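Colleague: Pasting the sequence and the predicted coordinates here, then a few questions.
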Amino acid sequence: MRHAQSKALHAYWQTRRQGGAAPHRADIEPQDIAGLLGYVFILWRADPQHHIFRLAGTHLCDLYQREFREQNFLSLWRGHDRTHVQAVLEASITGCAPASVIARANSLDMHQLPVEISFLPLRGPSCTIDRTLGLFQPLDTTDAFKGRPVVRTSLREIHPPAMPGHIFPGLAVDDRSGVKKVANDQ
């Protein structure tokens, strides 16, 4: 995670875990993260194809000029971007580890805003890890978007959970060269 706000949310998430795999949704206190709430969101995993907004901050809704409650987070993405974001979300939840992506939010008149989107797994009411605490952190000013909604979100970078081979089994990185290799071809 790059941005100071993303790091702050990650640090808070770590403290709320209390030694467990993931904190409970009820352990997240809005007053503890008051400065981040405008871009915070919480998703509920209904199934692998549906990560539903349970909560979305006002700044996030204003940026897209729509209400997100009960909407599928994956609907923000198209084609391969959607597939990759779904894989990152699923890996974060199943591996109980934070992940993030860097994306570009675009308006109809081609204004662009780089954003970092963080994913931190949470336990729901049944104690199952089926929630995601997220942060949609702009990496630049949002001034160019006044009155212009984001109409497309495109993926630029993926920072999956720190679990080698979890998302893409068989993919290994040579520590000496940094070159990615398929395990079967080594």
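Modeller: Sure, I can see it. Residues are numbered from 1 along each chain as shown.
Colleague: From now on I want contacts and neighbour counts done on CA atoms only, so please keep to that.
Modeller: Fine.
Colleague: Next, find the distance separating I33 from R2.
Modeller: 18 Å (Cα to Cα, to the nearest Å).
Colleague: no, scratch that, I was asking about T132
Modeller: According to Cα to Cα, T132 and R2 sit 19 Å apart.
Colleague: The two: which has the busier surroundings?
Modeller: More crowded of T132 and R2, by other Cα atoms under 10 Å: T132, with 29 against 12.
Colleague: how about the strands in this structure?
Modeller: With DSSP state E as the criterion, the chain has strands at 40-47, 50-56, 99-107, 112-123, 129-138, 150-159, 171-173, 180-182.
Colleague: Would you format these as JSON lines with distance to R78 included?
Modeller: Below are those laid out as JSON lines (distance: least, Cα to Cα, whole Å):
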{"stretch": "strand 40-47", "distance to R78": "18"}
{"stretch": "strand 50-56", "distance to R78": "14"}
{"stretch": "strand 99-107", "distance to R78": "12"}
{"stretch": "strand 112-123", "distance to R78": "16"}
{"stretch": "strand 129-138", "distance to R78": "18"}
{"stretch": "strand 150-159", "distance to R78": "8"}
{"stretch": "strand 171-173", "distance to R78": "25"}
{"stretch": "strand 180-182", "distance to R78": "26"}
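Colleague: Against that first model, consider the following:
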Amino acid sequence: MQEAVTQSLFSYWNTLRGQRRAPKRFEIDPSRIANDLPDTFILERMNPRNVRFRLAGTRITEALGMELRGKNLFDMFDADDAATVQSQIEIITEHCAVGVFRISAENGEGRSTTFEVLVLPLTHTQDSVERFLGSITSIDKPGWLGAVPLTKRTLIDHEIIWPNGEPSREGSRSNDLVPILHTRREARIVRSARRQFRVYEGGLSLAGDER
């Protein structure tokens, strides 16, 4: 995890969950993450093919130049990238893992920038994961960001982080929490015709839901 917002949000989430697989949705206190709220979002899992934005911070919507509330996360990408993101969300949902994505966004006229995206699971009814807390943060922070809509998003790389050092199972507990990473690791994902990803052990924290 590279960005300060990503690290801060992960730390908050990890502290809040304690020895559990994930914290409860209603435990998220916006006042504890007030400085990061403009860069954060809440997702609601309607079904495996529809994970929609319930809330999105102002810096996210301004940077991308689009309203995200009610939008399906997977609709932000082309078919191949959407399938990859969908598979990663399923891993996060099933195992209470943490997802870190790097995406590029462009306006079709030569302007593009890179974002770091964090996805953190939240349990809801019957301790199932139906919500996600996350952030979208510009890495490059160009001066023109927010002035033009970024209409095309492309997945660059992604990784799954196990907060307990291994895949989480229902009822499992572990004290072997991973440390926060303050720099990007050298290993990177190479895009190819057949998309692949590498799973890393280790890792590194947002806003309340309305309901």
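Modeller: Perfect, I can see it now. These numbers were taken from a predicted model, which means no experiment stands behind them.
Colleague: Send over the TM-score of the superposed chains.
Modeller: Remark: TM-score between the superposed chains equals 0.82 [TM-score structural alignment, normalised by the length of the first structure]; 165 aligned residues with a Cα RMSD of 1.7 Å.
Colleague: Please report the distance of F101 of the second structure from V119 of the second structure.
Modeller: As judged by Cα to Cα, F101 of the second structure and V119 of the second structure stand 8 Å apart.
Colleague: likewise Q86 of the second structure?
Modeller: For Q86 of the second structure relative to V119 of the second structure (Cα to Cα), the value is 12 Å.
Colleague: more neighbours, the two?
Modeller: Neighbours around Q86 of the second structure and V119, counted as other Cα under 10 Å, are more numerous at V119. The numbers are 28 against 18.
Colleague: How much space separates the more buried one from P38 of the second structure?
Modeller: Distance of V119 of the second structure to P38 of the second structure, given as Cα to Cα: 15 Å.
Colleague: so how far is S75 of the first structure from the nearest residue to V182 of the first structure once chain neighbours are set aside?
Modeller: Spatially, and ignoring its direct neighbours in sequence, V182 of the first structure is nearest to L171 (4.7 Å; Cα to Cα, 6 or more residues apart in numbering). For L171 of the first structure, the distance to S75 of the first structure (Cα to Cα) stands at 28 Å.
Colleague: Which among the strands of the first structure is found nearest to A22 of the first structure?
Modeller: strand 112-123 (5.3 Å; Cα to Cα).
Colleague: how far does that closest one sit from the chain's center?
Modeller: 3 Å (Cα atoms, centre = their mean, to the nearest Å).
Colleague: do the same with stretch 53-62 of the second structure
Modeller: In terms of Cα atoms, centre = their mean, the centre of stretch 53-62 of the second structure is found 13 Å from the chain centre.
Colleague: hang on, the earlier thing: just give the number of residues close to the residue nearest to V182 of the first structure.
Modeller: Using other Cα under 10 Å, L171 of the first structure has 15 other residues around it.
Colleague: and it, what pairs with it in the second structure?
Modeller: In the second structure, nothing lines up with L171 of the first structure, judged by TM-score structural alignment.
Colleague: Kindly provide the distance from L171 of the first structure to G95 of the first structure.
Modeller: Distance of L171 of the first structure to G95 of the first structure, given as Cα to Cα: 17 Å.
Colleague: likewise S118 of the first structure?
Modeller: S118 of the first structure is 15 Å from G95 of the first structure, by Cα to Cα.
Colleague: Number of residues surrounding T58 of the first structure?
Modeller: Using other Cα under 10 Å, T58 of the first structure has 17 neighbouring residues.
Colleague: so it sits right up against G38, yeah?
Modeller: Yes - counting by Cα atoms under 8 Å, T58 of the first structure does reach G38; the two are 5.0 Å apart.
Colleague: What ranges does the second structure have for its helices?
Modeller: Taking DSSP state H as the criterion, the second structure contains helices spanning 4-17, 58-64, 79-95.
Colleague: Next, the buried residues of the last one.
Modeller: For helix 79-95 of the second structure, the buried set under the neighbour-count rule, 16 or more other Cα atoms under 10 Å, comprises 81-82, 84-86, 88-89, 91-95.
Colleague: One more: the first one?
Modeller: Under the neighbour-count criterion of 16+ other Cα under 10 Å, helix 4-17 of the second structure has 5-10, 12-14 buried.
Colleague: What of stretch 42-51 of the second structure?
Modeller: Buried residues in stretch 42-51 of the second structure (16+ other Cα under 10 Å): 42-45, 49-51.
Colleague: right, and the pair among the residues you listed with maximum separation?
Modeller: I42 and R49 (16.6 Å).
Colleague: pretty sure I160 of the second structure contacts C96?
Modeller: No - when contacts are counted by Cα under 8 Å, I160 of the second structure is not listed as touching C96 (10.3 Å).
Colleague: who has more neighbours, these two?
Modeller: Set I160 of the second structure next to C96 and count neighbours by other Cα under 10 Å: C96 wins out with 28 against 23.
Colleague: need the contact list for the more buried one.
Modeller: The neighbours of C96 of the second structure, taking Cα atoms under 8 Å, 6 or more residues apart in numbering as the test, are 21-22, 120-121, 129, 167-168.
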